[in-house]
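S.K.: Next comes the sequence, and after it the predicted model I'd like to discuss.
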Amino acid sequence: MKPTDPRSPGHKSKRPTRKQRAMKAATESAGPHPDVHRQDGVRLQKVLADAGLGSRRACEQLIQDGRVEVDGVVVRELGTRVDPQAQSIHVDSMVITAHTDKVYLAFNKPRQVVSAMSDPEGRRNLSDYLKNRHERLFHVGRLDYETEGLLLVTNDGELANRLTHPRYEIQKTYLVEVRGQVAKDVGARLKAGIELDDGIARADSFKLLDATPGYSLVEIVLHSGRNRVVRRMMEAVGNPVTRLVRTKFGPINLAEQRQGKMRDLRPDEITALMEAVGL
């Protein structure tokens, strides 16, 4: 056999040794380090990436290589979550200062407010509710002028892009008041798909909540982010919308939040959003 043949005596194989494979398997199968893991925290690799140490994948490699310490403990598990404001993080003995400029807000948008930071027509818009904020913020998706309810506002571009990308199929829940009685087959029709001028739109779920002689109240869940899709779907089945409120965006609930109020998301809500899009 030639000396370059990997089977020849003395040849140095590029394959990992049995010990290296065992260590890698143990690392990958291990759960988050119990001494430093914070259930409501942020994934360690995201903290490192936000601090400018490279791409998310490069930061994952730093962790797997044993180059990252949290509170003096070497962390190799990619599932570890941390609180960058309360915990000490080092890479190669260099202290990491986490960015503290990320903002995550939930806004209960009233009717006749434009989902934009300005409006050439002078109508009320999001900037009217953000006068005390100095960050460059933007909304995640949009609600049309007449629609009320939950709108997320942030300066985290990566999270916002994933939340609105069709790949992640983030569900949105709407409370819908419509004109007239809803036919028994409407739920099945909406879930099967309604042909609109820009393609078929489907509801993930449909529920009739209440009915009076002239109006019905329904709940619709769907992951489409197309313009005025709920209004167009209900119009197509013969029940025009008279009032539309988004009550949930992914794992975030509007709950009892007052109309026109902007609030900071809780750490567990931020974590839930990131988990929903694989961050």
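M.R.: Received, thanks. Numbers count the residues shown, from 1 in each chain.

S.K.: Please make it C-alpha for all contacts and neighbour counts, starting now.
M.R.: Noted.

S.K.: how far does stretch 233-248 sit from the chain's center?
M.R.: Here stretch 233-248 is found 25 Å from its chain centre; the criterion is CA atoms, centre = their mean, to the nearest Å.

S.K.: Give me the residues contacting that stretch.
M.R.: 146-150, 172-182, 186, 190, 194, 196, 201, 231, 253-255 (CA atoms under 8 Å, 6 or more residues apart in numbering).

S.K.: do stretch 211-230 as well
M.R.: For stretch 211-230, using CA under 8 Å, 6+ apart, the contacting residues are 141, 144, 164, 166, 169-182, 201-210.

S.K.: hold the first one in mind and look at this next one:
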Amino acid sequence: MKDINEVKTEKLQKVLARTGMGSRREMERLIETGEVAINGQTAKLGDRVSINDRVTVHGRLVKLVAEEEVPRRVIMYSKPEGELCTRHDPQGRRTVFDRLPKLKGERWISIGRLDINTSGLLLFTTDGELANRLMHPSQQVEREYAVRVMGDVKPEHVKAMVEGVMLEDGMANFTDVQEFGGEGINTWFHVVIMEGRNREVRRLWESQGLTVSRLKRVRYGSIFLDKRARAGEWIELTQQEIDQLSEMAGLEKRRVKGSIDSHDRIERQRKKTRAIRSVNKNHRPN
């Protein structure tokens, strides 16, 4: 029989990810560097901890919290072309993190990436476990893109991309391809893919001798890009939308007592977005 007084332990990388320091995969890499210690001993992958343990990162004490005590926050961001999905760029180019709201004691973790020439929906969360699960191929989370294609798209091209094409990093396919109008160099399609490999949408079209001239992500799982969020703006998701993502990821819904009501939070963030928009109008990259 299980001791009711037994302290719950979890994998170290999962507990660290919950603090907002990064995704679970990022925390695994951090542990491998030897910069994480548990009760004074260098940690290793596979170690488990409870909230009563003393964990340090780079010598600094990390405040551990129980899973049920941490609010799960998610925002959608409308990424414009030309921004990088990295926290810092040595060349000083704008990144998607530059315009996100500031957090105290946490940080935003990107759920997936978009390349520099792709625009549209990016999701960010404070919950590393949620980010990890929604990105993992085993979850089979749909990503939908609007694609403008240059070239004569024939039924056999679509058939091949749905059935599967061997790319340099393995088989890939769209689960759905729908034409959305236009003609010639201005033909639009919507495609659905179940994973997020590098430039996978573009490479699938290129495998058929076709060129993607515009690419925009419009949906990630159950979340559609909100038209109220113009390029370079963000909106915080409602509790209902966060619950849908949590269920999709196989996580329990999390309601923290004393946290901001969803509607109030959304209104506050929209006001901040308008202020950010005003500041960004005057911002010019070096």
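M.R.: Sure thing, it's come through. Predicted model only: the values in this text are computed from it and were never measured.

S.K.: Can you give me the TM-score here?
M.R.: Remark: TM-score between the superposed chains equals 0.64 [TM-score structural alignment, normalised by the length of structure 1]; 190 aligned residues with a CA RMSD of 2.2 Å.

S.K.: who's in contact with whatever residue of structure 1 lines up with residue 158 of structure 2?
M.R.: Using TM-score structural alignment as the criterion, the counterpart of residue 158 of structure 2 in structure 1 is residue 187. Counting by CA under 8 Å, 6+ apart, residue 187 of structure 1 touches 205-207.

S.K.: that's a helix at residue 187 of structure 1, yeah?
M.R.: Yes: assignment of residue 187 of structure 1 by DSSP: H, G, I helix; E, B strand; the rest coil places it within a helix.

S.K.: that older thread, looking at structure 2 now, which of the contacts of residue 187 of structure 1 still hold up?
M.R.: Mapping those onto structure 2 (both residues aligned by TM-score structural alignment, their matches' CA atoms under 8 Å) leaves residue 206 still in contact.

S.K.: who wins for neighbours among the contacts of residue 187 of structure 1?
M.R.: Among the contacts of residue 187 of structure 1, residue 206 has the most neighbours (other CA atoms under 10 Å), with 19 neighbours.

S.K.: Confirm for me that residue 104 of structure 1 is in contact with residue 155.
M.R.: Yes: here residue 104 of structure 1 reaches residue 155: they are 7.3 Å apart, a contact under CA atoms under 8 Å.

S.K.: which strand is the longest one in structure 2?
M.R.: strand 211-220 (DSSP state E).

S.K.: Have a look at how far, on average, that one is from structure 1.
M.R.: Strand 211-220 of structure 2, aligned to structure 1 and superposed, deviates on average by 0.3 Å (mean CA distance after the TM-score superposition for structure 1).

S.K.: Quick one: name whatever helix or strand follows that strand.
M.R.: Going down the chain from strand 211-220 of structure 2, the next helix or strand is strand 223-224, by DSSP states H and E.

S.K.: in the stretch 51-200 of structure 1, which spans are helices?
M.R.: For the stretch 51-200 of structure 1, applying DSSP state H, counting those that start in this stretch gives helices covering 56-64, 157-164, 186-192.

S.K.: Let me have those helices in JSON lines, extended by distance to residue 19 of structure 1.
M.R.: As requested, the helices of the stretch 51-200 of structure 1 are arranged in JSON lines below (distance: least, CA to CA, whole Å):
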{"stretch": "helix 56-64", "distance to residue 19 of structure 1": "15"}
{"stretch": "helix 157-164", "distance to residue 19 of structure 1": "38"}
{"stretch": "helix 186-192", "distance to residue 19 of structure 1": "53"}
